[in-house]
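>>> Here's a sequence, model it:
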Amino acid sequence: MTSGGALRVAHFSDLHYGPRNLAEADRCFGVGIERAAEFDVDVAVISGDSTDHALDLHSPSAVALVSRVRRLADHCPVLMLQGTWSHEPPGTLSVFRALGGRHAVHVADRIGQVGLTTAGDWVVSPEWCFDALPEGLVALFSCLPSVNRAAVAATLGAADAAGATGEHVETLLRGVAPSHAMARQLGLPTLLVSHGTVFGCATEHGVPMAGFDHEFTTGSLFDAGAQAVLLGHIHRHQCWERNDGEGRRCIAYAGSIGRFHHGEAGDKGFLLWQVGPNSAACRLEATPARRTVDICFDGKPDLAALRTALVAQPVEGAWVRLRWSVPEEERNDVDRAAMRELLAGAAGVQFEGRIVPVIRVRSGGIGQAGAMRGKVGAWAGVVGARPETLWSCLDELATNEMQRILDDALAEPQPAVTVDARRPDDEAANDLKAVEFAGD
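Next comes the predicted model:
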């Protein structure tokens, strides 16, 4: 704790350790831990999605993550929150409870509150919140792990699960407000740690999350009464502030520790928080996330244009995604080998070619025509035929029965065909073809 009573917190999130992200996640998280130690933080919080999926304990990703968390716990107490269930299946974080270190690691995989003591230990509430705050605390944390949507749907039904999730979360957040007020009166910093989507937030690709099935609104989070709200799940850092009778309060996503996908906007890193009984502020500490470059062509990639683009924007050491769009008949004209040669200095190259299928309109507008004459006219306009010769046929179809039309057609005399059997087979066949064309 600083002399002014503010708690220094290193807030990490969305590490996504796994085979695909291991190099990026481990490099960035390692740098983040060293900086947190340099800042001499009092506590570290990992707000969910430490892993990208279930990991075997002997896997390189699991070994690397355990090693990093152990290094973090050697410096300060650590709180790890359960993240998205598909990324962190139940029990994934349990091993960290037994992790040795100078300080304890608390795994928050259920709704509850936990207090940080002056000795750096964690005191866990027996129920979902404390009835009375324990003595000797320096901060109070309220933990709301990622909501299991499948469990909500199984209980309430799939149709009601989306709206009910937000309603239940809002009720829960209001329920912890009295304990936060109690802690604030005792001069304790209050922090809410959760994992989910805030209505109106933006994804790392700039897409606003404006659906009605999200867990939080900024109003419901502020209603919880905590000075600082530390969130995970969205990979883009963003924050909301409010300054009212309860002091300066702040809600913030730390964002992902590294850049795991092309097109992600903004810096990557972790948040350094200063949280007091009546104030909260955070700033992003950037990590050396990999640089990504997108090069797009409207049509077939032009090698000359690509060379020009590489002069204007060097890609040495960057991860490059090259996109193009070509008609189906030109799909084999794209010289991938030549492009790879030009991009030889890049750390990685990803090709995304979009093939535009050939669409042949045989009779455009025929579906909008009402009468048969209009449909035939539309067809004739597409193929360049004269429809007048077909009107008599249409009149006959409209006035006569089908059987009578067939009988009249069969009663007409057929032209006689004579083929000279003494001529070669190919010449005789040509005679037949000539007669057929004449009949047409």
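
>>> use CA for all of it now, contacts and neighbours both
Fine.

>>> May I see the buried residues of the helix or strand where L221 lies?
Taking DSSP states H and E as the criterion, L221 maps to helix 218-223. Within helix 218-223, the residues that count as buried by 16 or more other C-alpha atoms under 10 Å are T218, S220, L221, F222, D223.

>>> Where is the longest helix in the chain?
Looking across the chain with DSSP state H, the single longest helix is helix 158-185.

>>> list the buried ones in that one?
So, applying 16+ other C-alpha under 10 Å, buried residues of helix 158-185: 161-162, 164-166, 169-170, 172-173, 175-177, 179-181, 183-184.

>>> Kindly indicate which of the buried residues of helix 218-223 lies nearest K300.
T218 (45.7 Å; C-alpha to C-alpha).

>>> quick one, what contacts A181?
Contacts for A181 (C-alpha atoms under 8 Å, 6 or more residues apart in numbering) come out as G225.

>>> With R321 instead?
R321 neighbours (C-alpha under 8 Å, 6+ apart): H262, T292, V293, D294, I295, V349, Q350, F351, E352.

>>> Here is a second sequence; please produce its structure as well for comparison:
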Amino acid sequence: MIKVAQFSDLHFSDKNLEEASRCFGFAVDQAIERGVDVAVISGDSTDHALDVHSPAVERLAREVRRLADHCPVLMLQGTFSHEPPGTLAIFPLLASRHPVHVADRLGQVALTKDGGWQASQGWRFDVVPPGARAVFTCVPTVNKATVAATVGATEAAEAVGHELAALLAGYAAINAAARAAQVPTIGVAHGTITGCVTEHGVPMAGFDHEFTTTSLFSAAAQAFMLGHIHKHQSWEDDGRVLAYAGSIGRFHHGELDAKGFLLWEVGAAVVRFQLIETPARRTVDLVFEGLPDLDAIAKAAQDLALAGAYVRVRWQVGEEERASVDRDAIKRALGEAADVQLEGRVVPVVRSRAAGISRANSLQEKVRVWARATGSEDGPLLERLAELAHRQPSQIAGAILAGEEPERIEEEQPQGVEQQADELAVPSVRALAQEARQDAVELELF
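Below you'll find the model as predicted:
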């Protein structure tokens, strides 16, 4: 039986320095106090590319050195955007009591009985190394760009999953041989399992993720230690276990569960683990459907004891209310919080076109078309439109102030085709009548 401390997703950076330092420092203290035999950091030790002279690099190196003074350390290459290739190369150079091994390629590495690391020449061992205390199968982040160059960009994501499934199955024979020799077998990987859940409670569906539980269990390792997803979760099959340690601290708002590291006990045919919580910072969300309620915020600050907490206030308002939010007042109400993040969402006014309005012959008809398009009643609007056409605004205002009932004015009808025809017919009849009278005069003369 071997005791392993698994740390993951440390995300050291200048922005995260306080949280990462406090949580990882606590975790290292606990690992040393509990007497672990080996430590594993399963990827994303840093948050992005860092200068060597940055405080984050200095603090991370200090903690890894402190850990390596107690036991051997294995560091796995994480996501390239967090750990650009070569970032971890400095850690084996630390003058620590025990060696630090960086796993930046697919392969296996054995922890020897004298506390050293022995890496496989190829992608796996042909036989179990003599004197091995444990065999680790290492699956760092895979460069999808390399796969895309071979199979095409659109097929790369699924191709990575298929190739890794075949590779993991190929480790089963050597891991079975190690188990027969009573050597614990441990997998370490960085990536996403299809169906796992993020720290915000969102299931990772789809076919473009690196792993499935089936592919990982096919490697026949007794324990598989996973990084990349910040929520701790696990799966079990026939006594073998897969588990995400989750991030060491709480780096974002909305993260739901406890943070910590995993303390494993792994034997040739048995495995168990427990989550050791770290003192991650407390985050609180205050959400409003409309304008933020200052009284409710002040009450929450008192009832929830938000002093020292990281608070996010979110609201949603229409465009006409966006200027009504007093951000300074919100910050004053949460003055004892360690940090206040304000996120307002403005709902834009949606304007729809009224089809056919340009073809209407009169203003009254345009109002009717608009009313049909917006689901409004046109009667009151047409009444007021007619009143405006016959009275001055000052007269209308005076009548309203005097409490008079508005005059009901018949709506002016647009001049249509029939009316035009009647008007055109009048002169024709008059002309005929005139001709008839002239004819009568002429007859009398004769």
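
>>> Please identify which helix or strand holds Q302 of the second structure.
helix 294-303.

>>> The first structure: matching residues for that helix?
Mapped onto the first structure using TM-score structural alignment, helix 294-303 of the second structure spans residues 303-312.

>>> and what of stretch 168-179 of the second structure?
Going by TM-score structural alignment, stretch 168-179 of the second structure lines up with residues 173-184 of the first structure.

>>> Going along the chain, name the strands of the stretch 251-400 of the second structure.
Counting by DSSP state E, counting those that start in this stretch, the stretch 251-400 of the second structure has these strands, from start to end: 260-266, 271-277, 283-288, 310-318, 339-347.

>>> highest average neighbour count across those strands?
Stretch with highest mean neighbour count among those: strand 260-266 (a mean of 24; mean count of other C-alpha atoms under 10 Å).

>>> just checking, what packs against that strand?
Contacts defined by 3 or more C-alpha pairs under 8 Å, 6 or more residues apart in numbering; DSSP states H and E place strand 260-266 of the second structure against strand 2-7, helix 17-33, strand 271-277.

>>> After superposing, tell me the mean distance of the helix holding L221 of the first structure to the second structure.
Helix 218-223 of the first structure, aligned to the second structure and superposed, deviates on average by 0.7 Å (mean C-alpha distance after the TM-score superposition for the first structure).

>>> residue range for that helix in the second structure?
Counting by TM-score structural alignment, helix 218-223 of the first structure falls onto residues 213-218 of the second structure.

>>> Please enumerate residues in contact with the matching stretch?
Applying C-alpha under 8 Å, 6+ apart, the external contacts of stretch 213-218 of the second structure come out as 164-166, 168-169, 172, 193-194, 224, 235, 237, 240, 242.

>>> State the distance from the residue nearest the centre of the first structure to A265 of the first structure.
Centroid check for the first structure by C-alpha atoms, centre = their mean gives T203 as the closest residue, at 7.6 Å. From T203 of the first structure across to A265 of the first structure, the span is 9 Å (C-alpha to C-alpha, to the nearest Å).

>>> What of E88 of the first structure?
E88 of the first structure is 25 Å from A265 of the first structure, by C-alpha to C-alpha.

>>> higher neighbour count, those two?
E88 (21 against 15; other C-alpha atoms under 10 Å).

>>> corresponding residue for the more buried one in the second structure?
Aligned partner of E88 of the first structure by TM-score structural alignment: E83.

>>> ok, its match touching A49?
Yes - the criterion here is C-alpha atoms under 8 Å, and E83 of the second structure meets it with A49 at 6.4 Å.

>>> ok, residues contacting stretch 99-113 of the second structure?
Counting by C-alpha under 8 Å, 6+ apart, 68, 72-77, 88-89, 91-92, 94, 115-120, 122-125, 129, 131-140 sit against stretch 99-113 of the second structure.
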